[in-house]
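S.K.: Next comes the sequence, and after it the predicted model I'd like to discuss.
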Amino acid sequence: MNLPPVSAVVFAYHNVGVRCIKTLLARGIQIKLVVTHEDNPAETIWFDSVAALCKEHGIETVTPSDPSTPELAAKVAAIGPDFIFSFYYRHMLPVSLLALAKRGAYNLHGSLLPKYRGRVPVNWAVLHGETETGATLHEMAAKPDAGAIIAQTSVPILADDTAFEVFGKLTVAAEQTLWHALPQLMSGTFTPLPNDLANGSYFGGRKPEDGRIDWSQSANQVYNLHRAVAPPYPGAFFEQFGYHFIIEKARLSDLSAANLPTGLHVVDNVIYGVCGDGRALRIIELRCDGNIVSAEELQQLTHVAG
């Protein structure tokens, strides 16, 4: 006997949204509607387009600024989807909307829940020096990232990984998590796991100003900040000599800098950022007021400023 096709309404954005929509299609799920975001012209768009993918596949898309409107609820209700999925969609979905999915509503979150619930979990994990993160498929609930866990896939965070590099791993982990979980979701044979919020953590969004470097912190703290916000994110920044600097690339250094004051220095034609614990970052690419500067150019700036 042929089973009726499984239908879904999908809320999606970013690379994770693109890969997970492709995964649903590959598993034979009929996507009746995709709700996504208009790209923000003030944001650096370094990721793939959900809207472009849907256009390629002939899937209807809408871009409401607020997913809790009666119009969207009526549209989803008319579809009567088996599932609602959220893949890196940036707004919370109201419980009344989630209830329109006959067989459940599920979100793909970029951490190993219950750790790092909330916004930009990859950036927070790198900032806190984690050595592992991952992707979690979970039931959606009234609170963010609080529903029962369906499946997880972990990825390593290497010592020099930036958040951008970790996000690439996470995108693959999200695809793998969804691919392996879908057969059980579709057959209704999955066993949800508890999402123990008491043993987890919640973090809000980050602003560019949060990338300001405090050189009095330890080298590990400053380096983790750099890795967490390195391009294509806005970058870790500071002001010195009357100029605005952004660190593009850096590594922890073995330089013994205990005799140097904190901040920028040029030693043997290499740029260093000296930190409060006497250790330093070797700065490979440094941007000054919009332009990449060499060690020689930085020395000239320092001389002029002095």
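M.R.: Structure received.
S.K.: drop to CA atoms for contacts and neighbour counts, all remaining ones
M.R.: Will do.
S.K.: secondary structure element for V222?
M.R.: helix 219-229 (DSSP states H and E).
S.K.: Second structure for comparison follows:
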Amino acid sequence: MNIYILNATLNGKLFAEILCSRIEIKGLITLDEDGKKHTPEYYDYTDFCRKRNIGCIKMRSYDLSDVMDREKLQELEIDLVIIASWQRLIPSWLIQKCSIGIIGAHGSHEGITKGRGRSPQNWALMMGKNRFSASIFWIEEGADNGPVIDTYEFEYFSTDSILTSYVKINLYKADMILRNLANGRIEGKGGTPQEKGGLYLPQRKKEDGKIDWNRNAIDIYNMVRALTKPYPGAFTSHGETEFIIWSARPVMAEDVLYLYENAESGTVLSILGDSALVKCGTNLLLIESCTNFEKIEEGMVFESADYKEQIMNIVSRHKKKYDTTLSRLILDEIE
């Protein structure tokens, strides 16, 4: 069986490593050295392929619309493509070319059908969900709507971040691929059709990560861990200076918050070594790592976004581009 991995970002590296160590992989289809133009999460897989003595097939276009890309892939004998990390829809000509098919992976806190679309792990962590359901499925035309091969539900802990979420997803995704190759379900093209009436999650952009200090410290903490590296990060500002917060912890002490009753939300209450304590709408947030930390001063008041307005803008942006039904996870935030 001629198996290829489709992978353009660092998020898929662990998954690709596991597959290459367990089964024979013919090659890895990736972006060329200009990949940064297509995605900030681009990773150069040249050395990865060289060390494993597998083909490294470099694409010029992320949506595979480039004529030379198509010609290059048409020359290959491909039975199965397994997507590690590729943030674009797969063209029908490539789906038809593969003698077995193309396998993708997706999920959400409510499963694949109720969480199609963008940033499901970020949204789940932001909303404080404690479980995530990941599925591998057959790629068909459309977004995340093909027959499901296998599903695994795992737990989120309060200490999980988007990076640990990616690690978990890659581990469980690799396990599902290997088990279903071994039992013949993949070669036999086994799969269960999804329910009709899928719900969608909208795309997030960097500007959607500005912090509303009037929210509960837990909500702000969830935003920080959902948007930390490899993403642009939750951020705040004071004057011309932007502070990207990479890690923080909520300080739950509601019964003694009267000690700071005269401080407005977003006020830096104290600098504690390499950390800063900030007043939130409810409770406190301890910033542990951020950019421009040396510019933070006690008494400084960070600018605050309007969270509800943020979500309304995200919803509006989605509706202008897509005619799909959004998940209640998003709509409940503005109703």
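M.R.: Structure received. Every value quoted in this text rests on a predicted model; they were computed, and no experiment measured them.
S.K.: The helix holding V222 of the first structure aligns to what range in the second structure?
M.R.: Using TM-score structural alignment, helix 219-229 of the first structure corresponds to residues 217-227 of the second structure.
S.K.: what's the answer for stretch 173-183 of the first structure, then?
M.R.: With TM-score structural alignment as the criterion, stretch 173-183 of the first structure aligns to 172-182.
S.K.: what sits up against that stretch?
M.R.: For stretch 172-182 of the second structure, the external contacting residues (Cα atoms under 8 Å, 6 or more residues apart in numbering) are 15, 18-19, 22, 105, 134-136, 149-152, 186-187.
S.K.: Top of those residues by number of neighbours, please.
M.R.: I136 (28 neighbours; other Cα atoms under 10 Å).
S.K.: Wait, that one touches H106, no?
M.R.: Yes: taking contacts as Cα atoms under 8 Å, I136 of the second structure lies within contact range of H106: 6.6 Å.
S.K.: one step back: how big is the offset of the match of stretch 173-183 of the first structure relative to the first structure?
M.R.: Compared with the first structure after fitting, stretch 172-182 of the second structure deviates on average by 1.7 Å (mean Cα distance after the TM-score superposition for the first structure).
S.K.: got the buried residues for that stretch?
M.R.: By neighbour count on 16 or more other Cα atoms under 10 Å, the buried set for stretch 172-182 of the second structure is Y172, K173, A174, D175, M176, I177, L178, N180.
S.K.: Redo the residues you listed as JSON lines? Include distance to W213 of the second structure and secondary structure.
M.R.: Formatted as JSON lines, these follow (distance: Cα to Cα, whole Å; DSSP: H, G, I helix; E, B strand; the rest coil):
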{"residue": "Y172", "distance to W213 of the second structure": "36", "secondary structure": "helix"}
{"residue": "K173", "distance to W213 of the second structure": "36", "secondary structure": "helix"}
{"residue": "A174", "distance to W213 of the second structure": "39", "secondary structure": "helix"}
{"residue": "D175", "distance to W213 of the second structure": "40", "secondary structure": "helix"}
{"residue": "M176", "distance to W213 of the second structure": "41", "secondary structure": "helix"}
{"residue": "I177", "distance to W213 of the second structure": "43", "secondary structure": "helix"}
{"residue": "L178", "distance to W213 of the second structure": "45", "secondary structure": "helix"}
{"residue": "N180", "distance to W213 of the second structure": "46", "secondary structure": "helix"}
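S.K.: and those as a markdown table, adding distance to G111 of the second structure?
M.R.: Formatted as a markdown table, these follow (distance: Cα to Cα, whole Å):
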| residue | distance to G111 of the second structure |
| --- | --- |
| Y172 | 14 |
| K173 | 14 |
| A174 | 18 |
| D175 | 18 |
| M176 | 15 |
| I177 | 18 |
| L178 | 21 |
| N180 | 19 |
